[in-house]
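**Student:** sequence first, predicted model second:
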Amino acid sequence: MRSEFLPDPVPEDVIGRLLAAAHHAPSVGFMQPWNFIVVRDEAVRSAVWEAFAKANAEAVEMFSGERQQAYRALKLEGIRTAPVGICVTCDPDRCGEVVLGRTHNSRMDSYSTVCAIQNLWLAARAEGVGVGWVSIFHERDLKRALGVPERIEIVAWLCVGYVDRLYEEPELAVKGWRQRLPLDELVFADRWGGGV
């Protein structure tokens, strides 16, 4: 959901259920590295939109020809139109320097935070609430807008709100940006490239 948000407020109890679902996500070493900044304030959302707009202008130039035109046609306005923004962060220091399950892969805290985002997204769908994940920003600009400490990683800005309809397929597929890849092309047997 990127541009079809309705102005209707999302009740506190609904936001509470979404955050509770996120907080019950699995995490490696049970580190629970996430924090959630729930943003409704217009001035803060405007500052976040400015960070997005700067990066989005750069992103447009990374595409060329028809792809650039298709990119420009996408309505990426959820930051301004969704009544709620939720910034999901990851605290790499939550459990100290040595964390069960993160001893050999330092990204496990970020991956665990993504599990929380998926739980939130699934709970939102069950509540009839739309979610859009904004990733087009320079992290330093978003940290400045939200007062996030330097050591904290921003994993997602989620636009959250009611919509007139929930898509049956991902919005980018519906709008022709890209289609779902066939599963049988993505599954290998026993080793990379091995036929199933």
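**Tutor:** Happy to help now that I have it. Values in this document were obtained by computation on a predicted structure and should not be read as measured data. Residues are numbered from 1 along each chain as shown.
**Student:** rest of the way, CA atoms for contacts and neighbours
**Tutor:** Noted.
**Student:** give the contact list for the residue nearest to Q118 when sequence neighbours are not counted.
**Tutor:** Of all residues not flanking Q118 in the chain, A22 sits nearest, at 7.4 Å (Cα to Cα, 6 or more residues apart in numbering). Contact partners of A22, counting by Cα atoms under 8 Å, 6 or more residues apart in numbering, are 115-120.
**Student:** then E127?
**Tutor:** Residues in contact with E127 (Cα under 8 Å, 6+ apart) are V14.
**Student:** just to revisit the earlier point, so which of the contacts of A22 belong to helices?
**Tutor:** 115-120 (DSSP state H).
**Student:** which secondary structure elements does the lengthiest strand in the chain sit against?
**Tutor:** Once the chain is assigned using DSSP state E, the strand that runs over the most residues is strand 153-162. Helices and strands touching strand 153-162, by 3 or more Cα pairs under 8 Å, 6 or more residues apart in numbering; DSSP states H and E, are strand 84-90, helix 108-127, strand 129-134.
**Student:** try 7 Å this time
**Tutor:** Identification of packing neighbours for strand 153-162 by 3 or more Cα pairs under 7 Å, 6 or more residues apart in numbering; DSSP states H and E yields strand 84-90, strand 129-134.
**Student:** okay, one more to line up with it:
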Amino acid sequence: MKLVVVSAGLSVPSSTRLLADRLAAATAGRASAEVEVEVVELRDLAVEIAHHFTNGFPGRKLAAALDAVTAADGLIVVTPVFSASYSGLFKSFFDVLEKDALAGKPVLIAATGGSARHSLVLEHALRPLFAYLRAVVVPTAVYAASEDWGAEGLPERIERAAGELAGLMAGLSVARPAVKDEFTVVPFAEQLAALSRQ
């Protein structure tokens, strides 16, 4: 199986690329078959993307990246958050793809940002973009704020999303049995009754 990772990070090193690499490794680890991973760094394609808009022809590197994305069995797409949305470079890359290139293709969406308050970008910007492109977006999206690195929660989200993508790439359903909740929910009426007995 071929997994293509599209990273829109602009710096070196980049938290966007770090998240992309962790998602790719987790997906390869959860896959039922051997996974070939190819990374597309959009930073390296910025000039060719701009030229494509002005002359209508992709350069060699951009054409190779577009072919890789089109031929992939699954995609991981990661963007930094700029002005409460995906980066312009990220959007421009997907604007130059052929109309049906992502139709039916499993996609894991992810983003990085400076604070957790931008995490909704996954649901109000990325998910609608890939729904429009008719991709099959995995249920779990992954957002990593600066404070998430090294904290609890991020590794679990990465593993859950990776498992969903690996399942879709293998043609399996992402439906899984519900995880047993460790917390017992006490009905509100019982909570009030307990207070009145004190």
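**Tutor:** Nice, I can see it. It should be emphasised that the depicted structure is a prediction, and the values quoted were computed from it without experimental measurement.
**Student:** can you calculate the TM-score here?
**Tutor:** Once superposed, the chains reach a TM-score of 0.30 (TM-score structural alignment, normalised by the length of structure 1), with 96 aligned residues with a Cα RMSD of 5.5 Å.
**Student:** picking up where we left off before, and the residue nearest to Q118 of structure 1, helix, strand or coil?
**Tutor:** For A22 of structure 1, the assignment made with DSSP: H, G, I helix; E, B strand; the rest coil gives helix.
**Student:** re earlier: please identify the buried residues of the longest strand of structure 1?
**Tutor:** By 16 or more other Cα atoms under 10 Å, the buried positions in strand 153-162 of structure 1 come out as 153-162.
**Student:** quick one: it to strand 129-134, angle?
**Tutor:** Counting by axes from the mean of the first three to the mean of the last three Cα atoms, to 10 degrees, strand 153-162 of structure 1 lies at 150 degrees to strand 129-134.
**Student:** check which element follows strand 153-162 of structure 1 along the chain.
**Tutor:** With elements assigned by DSSP states H and E, the helix or strand that comes after strand 153-162 of structure 1 is helix 171-174.
**Student:** pull up the gap between M169 of structure 2 and G113 of structure 2, please.
**Tutor:** Distance of M169 of structure 2 to G113 of structure 2, computed by Cα to Cα, to the nearest Å: 28 Å.
**Student:** neighbour count: those two, which is higher?
**Tutor:** Set M169 of structure 2 next to G113 and count neighbours by other Cα atoms under 10 Å: M169 wins out with 25 against 21.
**Student:** do I have it right that the more buried one meets I76?
**Tutor:** No: M169 of structure 2 is beyond contact range of I76, at 11.6 Å (criterion: Cα atoms under 7 Å).
**Student:** wait, V39 of structure 2 sits on R17?
**Tutor:** No: the criterion here is Cα under 7 Å, and V39 of structure 2 misses it with R17 at 9.3 Å.
**Student:** show me which residues of stretch 49-64 of structure 1 are buried.
**Tutor:** Neighbour-count burial for stretch 49-64 of structure 1, counted by 16+ other Cα under 10 Å, picks out 49-53, 55-56.
**Student:** output these as TSV; include the columns distance to D13 of structure 1 and secondary structure.
**Tutor:** Formatted as TSV, the buried residues of stretch 49-64 of structure 1 follow (distance: Cα to Cα, whole Å; DSSP: H, G, I helix; E, B strand; the rest coil):
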residue	distance to D13 of structure 1	secondary structure
W49	26	helix
E50	29	helix
A51	29	helix
F52	29	helix
A53	31	helix
A55	33	helix
N56	33	helix
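**Student:** got those residues as JSON lines, with distance to V84 of structure 1 columns?
**Tutor:** As requested, the buried residues of stretch 49-64 of structure 1 are arranged in JSON lines below (distance: Cα to Cα, whole Å):
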{"residue": "W49", "distance to V84 of structure 1": "13"}
{"residue": "E50", "distance to V84 of structure 1": "16"}
{"residue": "A51", "distance to V84 of structure 1": "17"}
{"residue": "F52", "distance to V84 of structure 1": "16"}
{"residue": "A53", "distance to V84 of structure 1": "18"}
{"residue": "A55", "distance to V84 of structure 1": "21"}
{"residue": "N56", "distance to V84 of structure 1": "20"}
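**Student:** good, we can wrap up now.
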